[in-house]
Each structure stands twice: as structure tokens, then as C-alpha cells.
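In: What follows is a protein structure lacking sequence information:
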């Protein structure tokens, strides 16, 4: 019988002949079925019973069949391999994993059938929709909304067209953004308002149109109450956000003036403004406006300035960066090569870098190392438990 030799970064077991087999672990003896799945003949000692009854059919999780320590080491190895691809080595300090049932943000697919609306996640490599009433990822508050979300799906989807439902838990209740081909009509607004009142949604947005606002869907960022624009980026778990924030704080130390690049709605800027002057830069104007309102509402924070700027096409130059003691950079998956090259040429002595893509992180890290920066210990932050997604944070100091 063939044996699984390694696990890819997509969580696929690889046989000696290159065949990829899902939901297997290194060292396992398997029988590969005609559909590409495997019957486990000799299981790995790291194999565990999946905690979620939906795991076999749902495509939302990839690694529930392995113990937590294995997954943590595997994600750290993904980072190490990405660094090696750029001829870099670094200390992986550890993997910090968010607990089960901690995802405060999830995007469901909605459909309508003869019996009404249904919501769930897609099966792996398929268009089959899997309902997930016992999902082990999402916070209980979102899990309790499944019936109400199905009602919304019944309004938003059709027999031919799916709907997207992005739901985010806030201090005032759930914040729902609906993607639908249907036009928002007064009748539809009335239906949504009744669902929101009954289920306790704070806000429902239809595309970018406001449909229902019962209460501002506030996210607390430090002392600042922030109401993000619909669909705005937010860290997936509160635990993950706090971990990243604490590591960024450690990285910048006692810096008195900090620039926050790709600042979003203020995940780092606003908490740090309790002790540090911050200049926040973000390309999306409504996110900057939300950050500014949160800063004003908090009161008592240090000076915080903002700038709307596309850092891919128009990065801050060394002359723009000369007065900062530290920089924070948290780019999207594409990384921030253009901006990192300017940081490498600038006089900023300390950079706290957060990344959601080890490959682009390694590319950008090499630019800094070649410019004379020293990379500190890397912390892997696993907000997307049981998935293939990897985030990390580290510190670069000019030698």
C-alpha cells in the first residue's frame, strides 16, 4: 500500500508518485479510491477524530483530522519553506492559535429551493452547498443566526443565482452585508427590517446600499468605537487581533511617532494612539473616515493623522518617512513590494510587519534583509483554525 510522504501547504497528502490525497497525514498507509479520496489503512499517531460533524462534506476546514500541535508545527513549516525559497532563515518563535468557535466573521453562500432559503459553505472542489448548523468555527452569536440568515437567503437568492452573506459580530449585534442580483425595493427593505428586528441584526446592507440600521455595528479598537463601512476588512477573531496587536506593541517599543501602513479602520493605529502619535495611511477613504470618527469619539488619545493613499502605486518615500521612529505594515495577500523598497531606503529604524501570505512576506523580508535589517523571531498567528491560511508577525531592526 502507498504511504503519504509529505503534506503540502494546501493540506494535501503527497504520495511518492506525486499523487495528492486530501485529509491524510505523513506516514499514513492509504488506499486511494477512484474518486481521489483515501481509505486509511494505517493511521498516523497524530490523527484525531474531527470535532465537527460536517468535516467530511464541508469545504470550510482542511485539517480537523490532525491534532492541534501537528497543525501548529505544519503552519510554522509553511513559513520556514517560504523563507527558504528566498534563501532566508528565521526563528519561528511559535504558533498562536485562536480557539474553536471564535470566528466573529464569516461569509456564507445562500440559495433558494422549494422549501425556502438555505445557507452554508461549499463542499471541497464542488458547487454542492453544505449546511453547517453545528459549525465549530463561528462564534455562538453567529451560529444562532442561521435560521434568520436562511430567511435572508430566501429573499436574496433565486433558483439560478446564489447570494453571498457576509456576517460580522459587533457590540450591537450582527452586521450583515448581502450580495444579490436582486434590486433593493421598499418591499424588500420591509422584509429585511422584520427579520432584523426579530433576530437582532444591527445593520443589513444590500450590496453597498443601506437597507436596515437598528444600531451602529461598533467594533472596539482600543478605546475607540469604530463603525466600519460595510464589508470592510476585520481580523477574523478577537483573540487573533489581540495577539497581533500585542506583538506589534512589543516590536515598536517606546517609539514616539509611528506610521501605520495599510491601516484599515485602525486595528493598530487606534489602540497605539493611547501612548504614541500615529499617522495612518489607507487607500480606502471610507475606512479612513471610520478611523477618524472612532478617534474623535474616544477622546484622550494622542495625535492621530490620516492619509488616503494607494501604497501600491504611490508608496510613501524616504522623505515622507524621515520623522518616524517606527513603521507598521500589514498589507493584503499581494504583499507590499513597492512600499517595502521605500522603507528599505528610508531611515526608519524599526518595522513591525504583519502578513497573511508567507510567500509574499518572504519576498518582502528579503528586500529588508538585503538593505541591512535584521529579522526578529516570527510568530505564526492562526486565526483561521483548521484551514490552510497562515498569518504571521515579526520585527525588523536596522543593524
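Out: In hand now; what should we look at? Please read all numbers here as calculations on a predicted model, not as lab measurements.
In: C-alpha from now on. contacts and neighbour counts both.
Out: Noted.
In: Please name the residues that touch residue 270.
Out: Neighbouring residues of residue 270 by CA atoms under 8 Å, 6 or more residues apart in numbering: 221-224, 291, 294-295.
In: I'd like the distance from it to residue 253, if you could.
Out: 16 Å (CA to CA, to the nearest Å).
In: Likewise for residue 116?
Out: Taking CA to CA, one finds residue 116 at 55 Å from residue 253.
In: cool, residue 4 as well?
Out: 45 Å.
In: what's the answer for residue 104, then?
Out: Taken as CA to CA, the span from residue 104 to residue 253 is 29 Å.
In: Take this one as well and set it beside the first:
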């Protein structure tokens, strides 16, 4: 490699600096001249480690986390806020453009709040002792950490909790994944990877839950002990999610997404919430309108139902267990509603979007954690006569390439039957 180094032209979709020849350099920024190590190709992408920044960008800032650069959790702590926000909004703009969609994209909204309220810590035995942390980027190597500074303060002790819980389960000899969630009742912890535990190990775990002052402790989704309800408020509703169940990463992110969903459906009186999960949107929507929640996970629906029954003054909340990937709601079923909300996993909702395109629902609000699959699904709705009024990107996963978004679709050219 020449002593003059190479020039970085742009940021890639994963936060790597990209040179003119397509070489990806993690940690490098546009406009910089850098020296790199030998290039390696993996899955069609050539990458090289950053050896030195020879001419830094004026947008370079000092990372705040001591683990940045080794831990694979954050990709881009070294970029100043304004260009960072432009890059992240640009991920959405690019995804829509590649799908041939011309729609207004709002400025990126910061949804980080107090930090991540949930995280999964990996536990492995290293040099004879259990260590907890995150995986290095593109690696199975564990980066042991003391605490993660982008999490809420109650989660700062989570690595210590994970190490302690590993002791009755072999001390990290078998890889464990420990999901910790900060709730109103305290830490809610679900341990996975060990398989069934004998009576002695289970008793030890229950005792540790008391010593560690956990709200709830579960093993592979089975509750071992609940000392306090791990409540996660959803609007006025006291939601207790199923062990290890899905939640939005930050409290502020969930609240901002819900506000956009409620505003998007407008004056609709009957709303279908598809891929509803445990009801983060349904329970808030039900404060002012009737809601039908559809979800494939029975535990999530049970949690939604309990929260709805425990909240006085909500409108009717009905629910249906259904695999929307295999059995999406059909047009006649959809046309019973004044608005539809869908919030699928990262894979998107292609089958359901195709059926929505055949329906006459006046308003559809799409929530997504993947701009590419959202653009694909949006294309189906647009081909069916909808107009994408606006897309709002939210930065819930700060310092990562992940971006949340909400898009509001309005029916054009066809009257409601």
C-alpha cells in the first residue's frame, strides 16, 4: 500500500468508508485519506482494516465508548451529529429511490431518549471464567464489557447479572444469550442457549433472582420466578410483555412511533393493527377508537389482552392469532376497517401488502425497521392506487446503520365500498 494512502469517497449502508474501487474501510469517513491493512473479501464485499487516518475529516469526532472499534454493537460513533443525521436519512431516501418511489422524506428524528431499554448479552467462558458482552463486528469473538453506555442506566449492571446467572448453568461453558429489559418493576431477564435445566440449577437461579433484585427471570421463555410485574407502559395500559418478547429498543422510540401511527390514522373509528406484537400501538389507538389486533405469537396476544382488560376506558380491543406471512388478511376482511396499521419484522410484509393493494381501506400506516423491505412493500401499495404522503425516519438505534420509519399511504382513485 502506498504511503499516500487511499481516499474515502462516501459512507456505505453499514457505516463503512468506501473508496473509489469499492473497498470498504470500517472507521473511515468521506474526505479522509487513510492507510489500511490487507483487503479480504467476504460475501462479495472487499474490506480492509483501518491502520491510520493520514488526513482526518473535519466531521470526525472522538468516540465516547471505550469499546468502540472492537465491539460490533456500534458502527459509527466517530461522525459529527449533522452529517450523521444526513447519512441515516439518506439510507431511506436511497432505498425508496432504488424502488422507483418519489416521496417526501422528513428530516431524521432522534428517538434515542435515555438509551436502549433492552439488550442481549452473550456469555462465554474465556480463560476459565464467564465473561459477558457483545460480539465483535463480523466475528464470533466475544468482547467482554463492564457496561454499555448507550443503554439506560438500569441496564448498566446487566453484564454483571449475566455473568452471575451463568454460574448455575455451567459458568459459560455452554454459550448463553441473556436478554435484559429495563421495566418499571426492575430488570426482566430471559436466559437462552442452555436448554433444560435440572431442579438444582433452577433453584439456584430463583435464589439469584432475589439476590440480584430482578423483577422476573425466565429460561427459554419459561418464567422461573416473578418477584414484581415487569410493566412496560403502553400509553395508559400496564403492559407486561411475554418473557423474551419483542419490544421497541427505546421508550422514546416506541412513544414517537406510536404518536406517528395515531396521527396517521386520523379520525378512523375502526383500525386493524397487523403484526401487532404485544400491543404497543393497539393499546394507544384503543384510547380513542376500536382496534382489531392481528399477530402470530400467542404470548404477545395474551399480554395485549391482559393489558387491555386492566385499563379502564379503552374502546373495544379484539384480537386474532394469525400467521400474516402465510395467511394475510384478504381485501373483504380489510375493507371492514377505516385504517390499517402494519409493523412487520425486518423481512417486511410482502404478502399482506399485496392484499392491501386490492382493498379499499382509505388509510394505511406502515411502520418498518428496514428501509429496503419497506420500499418493496410500498411499491405494491402504490401500484394498487395508494399515494405515499410522507415518510418519517427515526433514529432509535443510534450509532448503528438501523433506521426506523413510518409511512402514511392514502387511497386515491377508488371509492370505499
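Out: Looks like it arrived, so ask away. Owing to the predicted nature of the structure, the values given are computational and were not obtained by experimental measurement.
In: Looking only at neighbour counts, state which of residue 104 and residue 253 of structure 1 leads.
Out: The neighbour comparison of residue 104 of structure 1 against residue 253 (other CA atoms under 10 Å) goes to residue 104, with 21 against 12.
In: Map the more buried one onto structure 2.
Out: Residue correspondence to structure 2 (TM-score structural alignment): residue 104 of structure 1 is matched to residue 117.
In: Just list the residues touching the alignment partner in structure 1 of residue 15 of structure 2, thanks.
Out: Residue 15 of structure 2 maps onto residue 11 in structure 1, with residues paired by TM-score structural alignment. By CA under 8 Å, 6+ apart, residue 11 of structure 1 lies in contact with 22-23, 62-63, 388.
In: Which of those residues has the largest number of neighbours?
Out: Busiest of the contacts of residue 11 of structure 1 [other CA under 10 Å] is residue 63, holding 24 neighbours.
In: Go ahead and confirm it touches residue 386.
Out: Yes - using CA atoms under 8 Å, residue 63 of structure 1 is in contact with residue 386, at 4.6 Å.
In: joint contacts of the two?
Out: residue 71.
In: The nearest residue to residue 102 of structure 1 once chain neighbours are set aside and residue 170 of structure 1: what is the separation?
Out: Distances taken as CA to CA, 6 or more residues apart in numbering place residue 139 nearest to residue 102 of structure 1, at 4.9 Å, with adjacent residues excluded. As judged by CA to CA, residue 139 of structure 1 and residue 170 of structure 1 stand 11 Å apart.
In: Which parts of structure 2 are helices?
Out: For structure 2, the helices defined by DSSP state H cover 81-98, 158-166, 199-211, 251-265, 282-285, 298-309, 331-334, 350-358, 371-383.
In: Looking at those, which is nearest to residue 179 of structure 2?
Out: Closest approach to residue 179 of structure 2 among the helices of structure 2 is made by helix 158-166 (8.6 Å; CA to CA).
In: so the closest one corresponds to what in structure 1?
Out: Aligning helix 158-166 of structure 2 against structure 1 (TM-score structural alignment) gives residues 145-153.
In: Report the buried residues of that stretch.
Out: Under the neighbour-count criterion of 16 or more other CA atoms under 10 Å, stretch 145-153 of structure 1 has 145-146, 148-153 buried.
In: And for stretch 389-399 of structure 1?
Out: Under the neighbour-count criterion of 16+ other CA under 10 Å, stretch 389-399 of structure 1 has 389-398 buried.
In: ditto for stretch 237-254 of structure 1
Out: Result for stretch 237-254 of structure 1 [16+ other CA under 10 Å]: buried residues 237, 239-245, 247-249, 251-252.
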